[in-house]
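1. I need the structure of the sequence given here:
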Amino acid sequence: MLAPASALVSRHAQAGAQVEEPLADSVRGALSAAIGNSAPPKPSFDSTEARLAYLRWLGAMSTRLQRRKAEHITRVEFLEATWYESKRAGLEPALVLGLVQVESGFRKYAISSAGARGYMQVMPFWARLIGDGDPSRLFHMQTNLRFGCVILRHYLDVERGDLFMALGRYNGSRGRAEYPRAVLGARKAWLHPDG
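-> Okay, here's the model as predicted:
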């Protein structure tokens, strides 16, 4: 299953031509608030078992990601931030990792032909709409992951939980099957019982 999805990741970023859509003031405010907290990821757990499950997930994902991110500290920081931002947005970490694999091939400084940036290929207009207006910050790991997760959550809400349509909207290919299938296929390689 990993081969077909990984074949889609070329040297170029995969972001489509996501379009800027008008946002109601209340939506813009909610999205801005979701982006606003810039504190580093600090997971908290209700139980020792929950913390152990997280550590098992972190170890398994680190092993899987090692060939793409060789440096241990960089890999663990990326996974910690991905887990935190995924959970914060109510998303499955495997889905976010699959999206990052398809969008940027886990490259922090990826730029698509449409101008999308970073791991989750966030379009610069989002920095203006809900951020501080500085698109260069989209290359910061946590900022990029936070924007991407908040945007995907927004699209899931707009599409009333329809993941296929939300992924298409995220990529700018709403209604077409190629991108959602690629992300969902890549997601399978990142599934883990503790994540």
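2. When you work out contacts or count neighbours from here on, use the C-alpha atoms and nothing else.
-> OK.
3. what about the helices in the protein?
-> Assigned by DSSP state H, the helices in the chain fall at 2-7, 25-36, 48-65, 72-88, 93-104, 125-130, 141-158, 163-171, 178-188.
4. what's the most buried one of those helices?
-> Of all the helices of the chain, helix 93-104 has the most neighbours on average by mean count of other C-alpha atoms under 10 Å, namely a mean of 26.
5. before we go on, could you also do this sequence so I can check it against the first one:
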Amino acid sequence: MRRLSPRLLRCAAALALAGGCFGAQAGNQIYEPLAASVRAALHAAVSDQAPPDTRFTRSPERARWLDEMSRRLARRMPDEAGRLEFLRAVHYEATRAGLDPQLVLGLIQVESGFKKYALSTAGARGYMQVMPFWVDLIGTSDSNLFHMRTNLRFGCTILRHYLDIERGDLFRALGRYNGSLGRAEYPNLVRGAWENNWSYALFRVAQNP
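-> Predicted coordinates for the structure are as follows:
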């Protein structure tokens, strides 16, 4: 990812470490017409039902990841049962979309500050601040962007779509996600949150069984 100057990076890192929420800047994806084939593929990606995620009970490494991420998230999500459910869902939806769960946690921190019912001035909703036009494009009439699993499914699918458009360029994909393509502030805020709060050296993105 392209980088800011050291001074601006220090500012981004300080904001990330402070656990700030940048919702006023976040979640403003811009509507772009989609080819019918792309629209159909994205619709299929958000529509299939997620199976129960039992991998954490089978993998000591995933269990360690869950324990560590839960410890870090406890201040922002005090309810342990809800926190663990959220982290399992983040892990599942991120890896399903071929994303690093730590990146997704960093993005959620910047987008909503881990607030389930966050609503931006532009109308973006939920943890990953998904714009409602995506429901019309690829969802169904009962797609509720304030529902945890639905919001994470849409958000991860959209970020994967932008990564595919940008041929793996995370800087540009994050810019598209935020509606600020070409500007460095938002991508570096996400990277600062990811690297300073959610990095986990022992964790490797695993393929779904």
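6. And the helices of structure 1: which comes nearest Asp194 of structure 1?
-> With C-alpha to C-alpha as the measure, helix 48-65 is the member of these nearest Asp194 of structure 1 (5.1 Å).
7. What is that closest one packed up against?
-> helix 72-88 (3 or more C-alpha pairs under 8 Å, 6 or more residues apart in numbering; DSSP states H and E).
8. In structure 2, which residue range corresponds to the helix it packs on?
-> Under TM-score structural alignment, the match for helix 72-88 of structure 1 in structure 2 covers residues 80-96.
9. Pipe the helices of structure 1 into CSV and attach distance to Gly16 of structure 1 per row.
-> Formatted as CSV, the helices of structure 1 follow (distance: least, C-alpha to C-alpha, whole Å):
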stretch, distance to Gly16 of structure 1
helix 2-7, 16
helix 25-36, 22
helix 48-65, 25
helix 72-88, 22
helix 93-104, 9
helix 125-130, 14
helix 141-158, 14
helix 163-171, 5
helix 178-188, 9
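10. Looking at those helices, which is nearest to Lys42 of structure 1?
-> helix 72-88 (7.5 Å).
11. And the closest one against structure 2, how far off on average?
-> When structure 2 is superposed, helix 72-88 of structure 1 averages 0.3 Å from its matched positions, counting by mean C-alpha distance after the TM-score superposition for structure 1.
12. Show residues contacting the match of helix 72-88 of structure 1.
-> Residues from elsewhere that reach stretch 80-96 of structure 2, judged by C-alpha atoms under 8 Å, 6 or more residues apart in numbering: 53, 66, 69-70, 73-74, 77, 100-101, 104-105, 148-149, 152-153, 156, 205-208.
13. One more: stretch 103-120 of structure 2?
-> 16, 19-27, 76-77, 90, 94, 124-129, 146-148, 156, 189-195, 197-198.
14. Look up how far Arg10 of structure 2 lies from the residue nearest in space to the middle of structure 2.
-> Residue closest to the average C-alpha location in structure 2 (C-alpha atoms, centre = their mean): Val104, at 3.5 Å. Computed as C-alpha to C-alpha, to the nearest Å, the Val104 of structure 2 to Arg10 of structure 2 distance reads 21 Å.
15. Please apply the same query to Gly19 of structure 2.
-> Counting by C-alpha to C-alpha, the gap from Gly19 of structure 2 to Arg10 of structure 2 is 14 Å.
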